[in-house]
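K.L.:
no sequence on this one, just coordinates:
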């Protein structure tokens, strides 16, 4: 089962999206900010995907989470979400997929599926 680290500061959005991802067959670990995400990446690693909001409180952005994800596991697929248009954001790394808010959960699931998840051993 592919593992997802989902980083979102909005608790309700985080809970609803996590449930939908789990229903779609992903094992989800939640983080409420970038600092918690970085700790989880360092301690647990092994994530196939990281989904993170770009702008979060606490001084660590989704871009920094994406960098930490690549450092913890090169090849980890990262999806950054934001309510801002891409023109309003700093330049995103080439390996990062952008998804604008608001999005439907099915769009996120389709984006994960299109990111060629690693094949899990049964």
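P.N.:
Structure's in. What do you need? In this text, all values refer to a predicted model and were calculated from it rather than measured experimentally.

K.L.:
CA only for contacts and neighbour counts going forward, please
P.N.:
Fine.

K.L.:
packing partners for the host helix or strand of residue 80?
P.N.:
In this structure, residue 80 sits in strand 77-82 according to DSSP states H and E. Contact analysis of strand 77-82 by 3 or more Cα pairs under 8 Å, 6 or more residues apart in numbering; DSSP states H and E lists strand 49-53, helix 62-72, strand 96-100 as its packing neighbours.

K.L.:
doesn't residue 38 fall inside a helix?
P.N.:
Yes: counting by DSSP: H, G, I helix; E, B strand; the rest coil, residue 38 is part of a helix.

K.L.:
quick one: contacts for it?
P.N.:
Listed by Cα atoms under 8 Å, 6 or more residues apart in numbering, the contact set of residue 38 reads 65, 68-69.

K.L.:
hang on, the earlier thing: could the helices and strands packed on strand 77-82 go into a markdown table alongside distance to residue 32?
P.N.:
Output for those, formatted as a markdown table (distance: least, Cα to Cα, whole Å):
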| stretch | distance to residue 32 |
| --- | --- |
| strand 49-53 | 10 |
| helix 62-72 | 12 |
| strand 96-100 | 19 |
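
K.L.:
pasting the second one now:
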């Protein structure tokens, strides 16, 4: 069974690297992007990304909430986890079926969120 690919989007390199390590230790393949623009390019280039983990506060053309909304519209099967240490978004600010984790979160809670996200991934049509 192929490993699930997680796209991690955070403008803080150390946080992004730590998240990638957490994802790898939990059995996922991690891709990294420093902002929403890089994330969109990766999503357009690689059609097997199944989980998005994004911070809210990021520089660039869109923040993490706008990125999450764009991903939900363009890539509906992608499971989304949004994080922030500064913003506590209202449920109505998050796209449907999005998990929020406040920073600082533990490695254990992120691993659990990734495992939960993996359990929500639906098989692609014709690949059951």
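P.N.:
Thanks, I have it. Please read all numbers here as calculations on a predicted model, not as lab measurements.

K.L.:
can you give me the TM-score here?
P.N.:
For this chain pair, the superposition-based TM-score is 0.86 by TM-score structural alignment, normalised by the length of the first structure; 121 aligned residues with a Cα RMSD of 2.3 Å.

K.L.:
hang on, the earlier thing: and of the contacts of residue 38 of the first structure, the nearest to residue 100 of the first structure?
P.N.:
Using Cα to Cα, residue 65 comes nearest to residue 100 of the first structure of these, at 17.4 Å.

K.L.:
counterpart of that closest one over in the second structure?
P.N.:
In the second structure, the residue paired with residue 65 of the first structure is residue 67, using TM-score structural alignment.

K.L.:
that match: neighbour count?
P.N.:
When neighbours are defined as other Cα atoms under 10 Å, residue 67 of the second structure has 24 of them.

K.L.:
apart from its neighbours in sequence, what residue is nearest it?
P.N.:
residue 36 (5.9 Å; Cα to Cα, 6 or more residues apart in numbering).

K.L.:
contact partners for the residue mapped onto the one you found from the first structure?
P.N.:
Matched to the first structure by TM-score structural alignment, residue 36 of the second structure sits across from residue 34. Shown in contact with residue 34 of the first structure (Cα under 8 Å, 6+ apart): 7, 56, 58-62, 64-65.

K.L.:
what's the most distant pair in those?
P.N.:
7 and 59 (13.8 Å).

K.L.:
which of these two has more neighbours?
P.N.:
Using other Cα under 10 Å as the criterion, residue 7 of the first structure and residue 59 rank with residue 7 on top: 27 against 10.

K.L.:
to which residue of the second structure is that one aligned?
P.N.:
Aligned by TM-score structural alignment, residue 7 of the first structure pairs with residue 9 of the second structure.

K.L.:
quick one: its match from residue 82 of the second structure, how far?
P.N.:
10 Å (Cα to Cα, to the nearest Å).

K.L.:
overlap in contacts of these two?
P.N.:
What both residue 9 of the second structure and residue 82 touch, as defined by Cα under 8 Å, 6+ apart, is the set 53-55.
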